[in-house]
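Asks: Pasting the sequence and the predicted coordinates here, then a few questions.
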Amino acid sequence: MSRTLFTPYTLGGDTLKNRIVMAPMTRARTTQPGDIPNALMAEYYAQRAGAGLIVTEATQISAASQGYSFTPGAYSAEQVNGWRKVTDAVHAAGGRIYLQLWHVGRVSHPVFHDGGQPVAPSAIRPQGTQVWVVGDDGIGRMLDCPMPRALTVEEIAGIVEDFRVAARNAMTAGFDGVEIHGANGYLVDQFLRSVSNHRDDDYGGSPAKRLRFLQEVVSAVADEIGAGRTGIRLAPFVTFKDMADPEIIGTILLASEWLAGKVGYLHLSEADWDDAPQIPDDFRVALRSRFKDTIIVAGRYDAARAEAVLAAGWADLVAFGRPFVANPDLPARLQHRLPLAALDPATLFGGDAAGYTDYPTFAAPGEPA
């Protein structure tokens, strides 16, 4: 079988040592108050620097863009200084790392908005959607998302500028680039979908108008840091958070055509649960025909599936999520066909080093880890 997964790849002017990407995963380990990245996070990411590229957990572009407790920001000086610890540690370990920029939109709770409503393209509540909120007692609970309020045009412009500033802050913090989170039911995705965007102005209605917010965000970020160091994550087949939209496939293909030459990569987030729909081959062919730059795919891949999608030419890099949690040395385990450790779901969100930085690298039976 081909071993393309373990060959170098050039992205944004940087040479990645392999084609394995660590996918963005929320872990909620920041220092409080202030949602500040810290030394524990630096250790966590540096342990996983064997990936060709790391994409960080989703990171707020502003205080108003938050939807979950203890997730990091990239808008204050303290947060930028905290991220510098992370990038220094990853680079010292020989890795490359991009910061994922995030606005959650309606997937939020009044606790993050001084009691006010979350914002969205339109005032449509995401049915059956909850966010993780840590109370004054220190206990995290899943709370229902309330009805959001629709953004004004002036507020939309302000959010675009927040993305620009956060991208600049990322480069100040030492990141190699940024990834715009346009997937999984958050704000950019909410603008793209007809079920969450009922606007009748220049940001809604037709698919072309629903693309406008994405286009403005991408243009602002790419103008600030360069197209080659700008990526975007999209998820046409992910429908949770009340996002099932019969028009989204065509809209995403239209977006991919516009994105060609304007970003360094497109990161396709595929559904990753056990009975998730398979991505049709005809969609992959259609995507590649429109977007000939770097494509990253993510979603329950193992080494064999990763090699197959690379060999077909449908992707250039493959991202792994949950396997990286319990296997800090995942690239080495995949390359040498070593067994993978299982993660502890109870320690995914919040807490300390347990279930975060204490997963060992591989050791043969009888050998110390």
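Replies: Perfect, I can see it now. Numbering: from 1, shown residues only.

Asks: rest of the way, CA atoms for contacts and neighbours
Replies: Fine.

Asks: Settle this for me: residue 19 is touching residue 10, isn't it.
Replies: No: Residue 19 sits out of contact with residue 10 when judged by C-alpha atoms under 8 Å, with a separation of 9.5 Å.

Asks: Give me the longest helix you can find in the chain.
Replies: Longest helix of the chain, by residue count under DSSP state H: helix 153-172.

Asks: got the contact list for residue 318?
Replies: Residue 318 makes contact with 5, 19-21, 296-298, 301, 306, according to C-alpha atoms under 8 Å, 6 or more residues apart in numbering.

Asks: same question, residue 100
Replies: The contact partners of residue 100, by C-alpha under 8 Å, 6+ apart, come to 24, 55-59, 178-181.

Asks: So it lies in a helix, does it not?
Replies: No: going by DSSP: H, G, I helix; E, B strand; the rest coil, the assignment for residue 100 is strand, not a helix.

Asks: still on that earlier bit, only whichever of the contacts of residue 100 are buried, select them in PyMOL.
Replies: Buried residues among the contacts of residue 100 (16 or more other C-alpha atoms under 10 Å), as a PyMOL selection:
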select buried, resi 24+55+56+57+58+59+178+179+180+181
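
Asks: Below is structure B, check it against A:
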Amino acid sequence: MTVSLASPLQLGSISLKNRFVLASLTRNRGYIPDDLNAEYYRQRAGAGLLLTECTAVEPMGSEQIDGWKKVTDAVHGEGSIIFVQLWHAGRLAHPALHSGQPNVGPSAVGAKGGKFRQLPGYVTPETIDDPQYYIDLYRVAAQNVKRAGFDGVEIHSASGFLPHQFIDSTANQRTDKVVRCDANLWGGSNENRARFPFEAVKAAIEGFGDASRVAIKLAPSGGWNDMGDPEDVMVPTYSHLLTELDKLNLAYIQLVRHVPVFDFTHRGTPLDLLKHLRPLVKNTRFLLNGDLSSTEAADLVASGTIDAAVFGRPFVANPDFPHRVMNELPLAPLNFATIYPSPVNWDANDTWAKGYTDYPAYEA
């Protein structure tokens, strides 16, 4: 049989109804998920798997769990599967947005090129003294994820956030000293820089209680938020990390290709991930993200090169994107001005539904 984007896919004990995956899209529509967020995800539950926007691993209280329960119930009601994406911004945070608490990173190296809407750019982080403290946050967060009714959890180790910062040799300049004979080192070699995301995944497995419900997102080529190792550093680092991750029998490994339009600091290293790194993933489902067209994705799935395709921007203006692709229906255009709420583009009568849940399905 020919495998297509419309074909079902097994992720461990989970059955996906198709191979369309809704990418994590940060839409800035509230801090505690509510009915509006639930409707947004319900509209897009034609995808076999939905991934939430990045969700902080720092303790946030029961309101977060109750809010996300509305979302998971809505998605399950449409017969789909949803994973939460666990996230820590690391050096990309700003003290002014965290009650004065300092932003942190593997080393005291600030990112370049970033900015906040009403604040100055990135600031130099404080060096993390004990990475194990942050690893433990992923364990507790995974427990809360399960309480909120999610089907699984994805560890966000891309886009220049904390796990990615540990991987990248320009952000991670640690020279950890061995204090005890069993001490873990978190910098220096390729293996040591890969340790943080690997340990975060293992902690999430312990918290959720099932390796087949845990996944990871990686962006080897960099380019986001001042990330970018040269090829001779990047390839061996990710080769080691993927080899070790593949032994854990995860739900999937998602790799993001280099997308030039998002490479604001021109630090990315364009690399054919399917050629250099795909062969290392043998026991785990392999997902690809990064400016995929539906035609390219269909060809990659049909050839067995990838198991499922992750789409972002097409889902914004087309909540029924899988239906449109499978039935060769035209796609609606995206209004970039309404992706995020902005006083420039909103008037007194507008709500956060604008540009969020007001895109109709094709039949409507």
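Replies: All right, it came through fine. None of these values were measured; they are calculated from a predicted model.

Asks: who's more crowded, residue 19 and residue 10 of structure 1?
Replies: For residue 19 of structure 1 versus residue 10, neighbours defined as other C-alpha atoms under 10 Å are more numerous around residue 19 (24 against 13).

Asks: which residues touch that one?
Replies: Contact analysis of residue 19 of structure 1 by C-alpha under 8 Å, 6+ apart lists 4-9, 51-53, 316-318.

Asks: let's see it at 10 Å
Replies: Going by C-alpha atoms under 10 Å, 6 or more residues apart in numbering, residue 19 of structure 1 touches 4-10, 51-53, 296, 306, 310, 315-319, 331.

Asks: Repeat that for residue 34 of structure 2.
Replies: By C-alpha under 10 Å, 6+ apart, residue 34 of structure 2 lies in contact with 64, 66-71.

Asks: What residues of the longest helix of structure 1 count as buried?
Replies: Neighbour-count burial for helix 153-172 of structure 1 flags 156, 159-171 (criterion: 16+ other C-alpha under 10 Å).

Asks: go on, stretch 323-338 of structure 2?
Replies: Neighbour counts over stretch 323-338 of structure 2 (16+ other C-alpha under 10 Å) mark 323-325, 332, 334, 338 as buried.

Asks: Strands of structure 1, start to end?
Replies: For structure 1, the strands defined by DSSP state E cover 9-11, 14-16, 20-22, 53-60, 97-102, 119-120, 130-134, 140-144, 149-150, 177-181, 230-234, 265-269, 294-298, 317-320.

Asks: Mind putting these into JSON lines with distance to residue 30 of structure 1?
Replies: Formatted as JSON lines, those follow (distance: least, C-alpha to C-alpha, whole Å):
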{"stretch": "strand 9-11", "distance to residue 30 of structure 1": "29"}
{"stretch": "strand 14-16", "distance to residue 30 of structure 1": "28"}
{"stretch": "strand 20-22", "distance to residue 30 of structure 1": "19"}
{"stretch": "strand 53-60", "distance to residue 30 of structure 1": "11"}
{"stretch": "strand 97-102", "distance to residue 30 of structure 1": "15"}
{"stretch": "strand 119-120", "distance to residue 30 of structure 1": "24"}
{"stretch": "strand 130-134", "distance to residue 30 of structure 1": "13"}
{"stretch": "strand 140-144", "distance to residue 30 of structure 1": "14"}
{"stretch": "strand 149-150", "distance to residue 30 of structure 1": "28"}
{"stretch": "strand 177-181", "distance to residue 30 of structure 1": "19"}
{"stretch": "strand 230-234", "distance to residue 30 of structure 1": "23"}
{"stretch": "strand 265-269", "distance to residue 30 of structure 1": "25"}
{"stretch": "strand 294-298", "distance to residue 30 of structure 1": "25"}
{"stretch": "strand 317-320", "distance to residue 30 of structure 1": "22"}
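
Asks: picking up where we left off before, reformat the contacts of residue 34 of structure 2 as CSV; add distance to residue 237 of structure 2 and neighbour count.
Replies: Formatted as CSV, these follow (distance: C-alpha to C-alpha, whole Å; neighbours: other C-alpha atoms under 10 Å):
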residue, distance to residue 237 of structure 2, neighbour count
64, 35, 18
66, 39, 16
67, 38, 18
68, 35, 25
69, 37, 21
70, 39, 19
71, 36, 26
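
Asks: Could you count how many residues lie near residue 169 of structure 2?
Replies: Close neighbours of residue 169 of structure 2, defined as other C-alpha under 10 Å, add up to 22.
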